[in-house]
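In: Sequence and computational prediction follow.
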Amino acid sequence: MSGNSNRIKSKLSAIFKRYVNGEASAEEERFVERFYQQVGDQKENADINFDHLEQEIKQTIDNQISSKNKVIKLSYSPYIRLAACLLLVCTAVFVIFRMSGSDSSSKSLQTTGIAKENPILSIGAEKSYPLDEEVQDSSAYRIIDDQKVFLLSALAEEIADDAPRKITNPTKKVFTFLLDDGSQVWLNAHSSIEFMSSFNKTERMVHVSGEVSLDVAKREQDGKPMPFFVKTPLQTVEVLGTQFSMNTQEAGEESVVLLEGKIRLKHNKYNTSVVLTPNQKAFLSPSNNRILVASADENNKVRAWRKGLFYFEGEQVADVMKELAQWYEQPIQVDQTVQELPITGMISRYEQLMDVLEIMEMTNNITFVEKKGVIYVTAND
């Protein structure tokens, strides 16, 4: 490798390191955010070892979401591949940095000024509290796996009440918190979880809606394992200590993905049940008494959305666009010629859909056009 490429690699590494540590200058932050727009002008650096640099960058991406070092492969021009890889690193780092940044100034618990962009804790029908680091005391948060995790136990004295608790996430950001038993919960957009004030005292039962992921802590009661139950309209899940994700967003269907451990599913309507082992996915519907089980290695995908990222691995364009259309609530039409084209990669869940599509356009043989509020996906001729 030439001295020139070594200097470029060293400089990029230093900028990214300062960015992650919160030490980057305003100019360096702008560079990280806009780097992919500038790479195309750097073609004179043709002696850079793109494959080696790309491999290291992609390794960094995967290390952010999983201990499994599965390589993300991108294709086409090496300059475009490099730009896309660097951008994906930047966006992943940016999300994680925002979650683990400096603590906000201390503020007491407030019940006023609840905004739509804040997750909300409701106590019965009378009390509501915004769960946001700009409102709550910084001591109510803990850093776990590079994420800021809210501690419900920090509010124990101020919300002492026998009324049911409900946490709702109306935002487009993943909200994660610890229940009183130490179990960690991730609420995706427009998702919620409910539980009684007796949680972790006489029972461990929660009701969930939307897309929710849980890392259940093991607990004992009277010398015996204390079960943990998760209920939805269609199913009841019993666990003793495991990681899994549930999705009730699809109309007429619910699904569960098991990451670790073992869980038992019971269909609430038909009383049929199955036991899931890791890397299995179950599907339930109100019109079918069978619980369908399929193999599904979705560990990286689940862990990615916990971090606020999209993760696609060999997924068809049609399926990818369906997920994006649902997330951004914007219609997307995919041309038949590209519906089965596989897409692999990871990217931040930007506020604007077009930001995501522009990056995907860089690394895939597809293009996007917006007409009258509808996104049309076609082949890039």
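Out: Okay, I see it.
In: hey, let's count contacts and neighbours off CA atoms from now on
Out: Will do.
In: could you list every residue that touches residue 305?
Out: Residue 305 makes contact with 174, 188, 311, according to C-alpha atoms under 8 Å, 6 or more residues apart in numbering.
In: tell me which element it is part of?
Out: If you go by DSSP states H and E, residue 305 is part of helix 299-306.
In: Show me the helices in this protein, by range?
Out: 3-20, 26-39, 50-65, 78-99, 299-306, 317-328, 353-363 (DSSP state H).
In: Using a markdown table, lay out the ones you listed together with distance to residue 377.
Out: Shown next, in a markdown table, are these (distance: least, C-alpha to C-alpha, whole Å):
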| stretch | distance to residue 377 |
| --- | --- |
| helix 3-20 | 33 |
| helix 26-39 | 22 |
| helix 50-65 | 26 |
| helix 78-99 | 19 |
| helix 299-306 | 23 |
| helix 317-328 | 9 |
| helix 353-363 | 10 |
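In: And here is the other one:
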Amino acid sequence: MASSLEYLLNRYADKTCTPEEKEELMRQLQEGGNDEAMQQVIDKMIEERPAIHSMPDATAQAVLQAIFEADEAPVVPLETGRLRKISFGRIATTAVVLLLVTVAGWLLVTRTSNKQVATLTTNGDVAPGGNKALLTLSNRSTIVLDNAANGVVAHEGNAAVIKLKNGELKYTTADDQPANSSVEIAFNTLSTPKGGEYTVVLPDGTQVWLNAASSITYPTVFDAKERKVQITGEAYFEVAKLLSADGRKRVPFVVDILPATGRGTVGGRIEVLGTHFNVNAYNDEKAIKTTLLEGKVKVTKDEASAILKPGEQVSISHPDSYRDRSSHLSQPIPVQTDAVMAWKNGVFHFENADIKTVMRQLSRWYDVEVVYRRNPDTDDPLFFEVSRHTNLSDVLKVLNLAGGARYSIENKKIIVQ
């Protein structure tokens, strides 16, 4: 039973469960029958998942209490002796594993009831963001891509700009090869609004995913010696390898990080040969963060530089004040890339996050304001994962499980109280 339960729990947490496996998991949890084996499996799972293991007891207790209050017969039956044997917070974190890994991000885990865990006051729900972007051509004309038909939307030099059906923009020449350097270089800008995201395949084959309220400016033809782009907001890159004309050298790929206005002092520079990395450069975040997933990059700020290895992140702090315009480059540190890449993978994923961090992401994706009617700094950190493709009300239901602050929607505003 232990090996079967461990397999099913991990499949469920990783969202790879088949319907039959999910049904079998729920059956085993309902039946119990071997508390010691179940406890060992649960303890092992919690130890192997740091975000669950480090959840504050107060948060875990509030979640478990909500589950108990929703139905008289919870999935995991708890005997008095067992309560003494395992801490309340650790049992609660087990419930969180089941509660927070569904597609919608929340699931009422009960024996017979589908009753709602927490009430949520809404005055007009908010749909999730989607494929929305504005393309600015070299002649400064613009195309609203979410309204444009699929197919060729423009020509720039010898490159055709094609809108694909899956929310992707692609630059190709007649023979589907990257444009060559003999053509006059012009620049395009792809920008997403709040509540938007988009993907672009650049002339060299590099693929870029743009998060909400972000932009990328790039040439329609790359220079033979250097490929350079500029970004604001957040973007994930899968850089194509490109050799020089003689085939002896790789053509470097350079990303300049700009303020949200798209103008002003470069916030940092990333030099790449061929790699996968993410850049978060929103002005309202505490720092510009570059995270490497594959390959090798060099991040430079003024005279300082750092070379990243896969799984590492480096930060460039924003100036502390208007007078202090200096910023600093940190040393590389190891990070959990799941949280960094969550947006690109279609989920919100938070580990030990404060309320303001969570609200900034929700504000950008749902294009809403956030109103604080209490001091959020006193609340426990948040641990949860939820699909970005669900309505805002479903996300707030998950947050309301954590206790502390309460969340509601009023006329495209999130109220934190």
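Out: Here it is on my side, so go on. This structure is a prediction, so every number in the text was calculated from the model and none was measured.
In: out of the contacts of residue 305 of the first structure, which are inside strands?
Out: Counting by DSSP state E, those place residue 311 in strands.
In: Which residue ranges of the stretch 251-381 of the first structure form strands?
Out: Along the stretch 251-381 of the first structure, the stretches classed as strands by DSSP state E, counting those that start in this stretch are 254-260, 263-267, 273-276, 280-285, 288-295, 309-316, 332-334, 342-348, 366-371, 374-379.
In: Tell me the helices and strands packed up against the fourth one.
Out: Strand 280-285 of the first structure is packed against strand 254-260, strand 288-295, with contacts defined by 3 or more C-alpha pairs under 8 Å, 6 or more residues apart in numbering; DSSP states H and E.
In: one more time with 10 Å
Out: strand 243-247, strand 254-260, strand 263-267, strand 273-276, strand 288-295 (3 or more C-alpha pairs under 10 Å, 6 or more residues apart in numbering; DSSP states H and E).
In: go on, the first one?
Out: Strand 254-260 of the first structure sits against strand 211-215, strand 235-239, strand 243-247, strand 273-276, strand 280-285, strand 288-295, helix 299-306, with contacts defined as 3+ C-alpha pairs under 10 Å, 6+ apart.
In: what's the mean deviation for the shortest one versus the second structure?
Out: Once the two structures are superposed, the average separation between strand 273-276 of the first structure and the matching residues of the second structure is 2.5 Å (mean C-alpha distance after the TM-score superposition for the first structure).
In: before we move on, what about the third one?
Out: With both structures laid over each other, strand 243-247 of the first structure and its partner residues in the second structure are 1.8 Å apart on average (mean C-alpha distance after the TM-score superposition for the first structure).
In: Give the aligned range of that strand in the second structure.
Out: Aligning strand 243-247 of the first structure against the second structure (TM-score structural alignment) gives residues 276-280.
In: how long is stretch 216-229 of the first structure from one end to the other?
Out: Taking C-alpha to C-alpha, to the nearest Å, stretch 216-229 of the first structure runs 10 Å from one end to the other.
In: Okay, buried residues for that stretch please.
Out: For stretch 216-229 of the first structure, the neighbour count (16 or more other C-alpha atoms under 10 Å) marks 216, 217, 218, 219, 226, 227, 228, 229 as buried.
In: now for the second one: what does it line up with in the second structure?
Out: I take that to be residue 217 of the first structure. By TM-score structural alignment, residue 217 of the first structure lines up with residue 240.
In: measure the closest residue to its match other than its chain neighbours to residue 343 of the second structure for me?
Out: Nearest residue to residue 240 of the second structure, sequence neighbours excluded (C-alpha to C-alpha, 6 or more residues apart in numbering): residue 206, at 4.7 Å. Remark: distance between residue 206 of the second structure and residue 343 of the second structure (C-alpha to C-alpha) = 19 Å.
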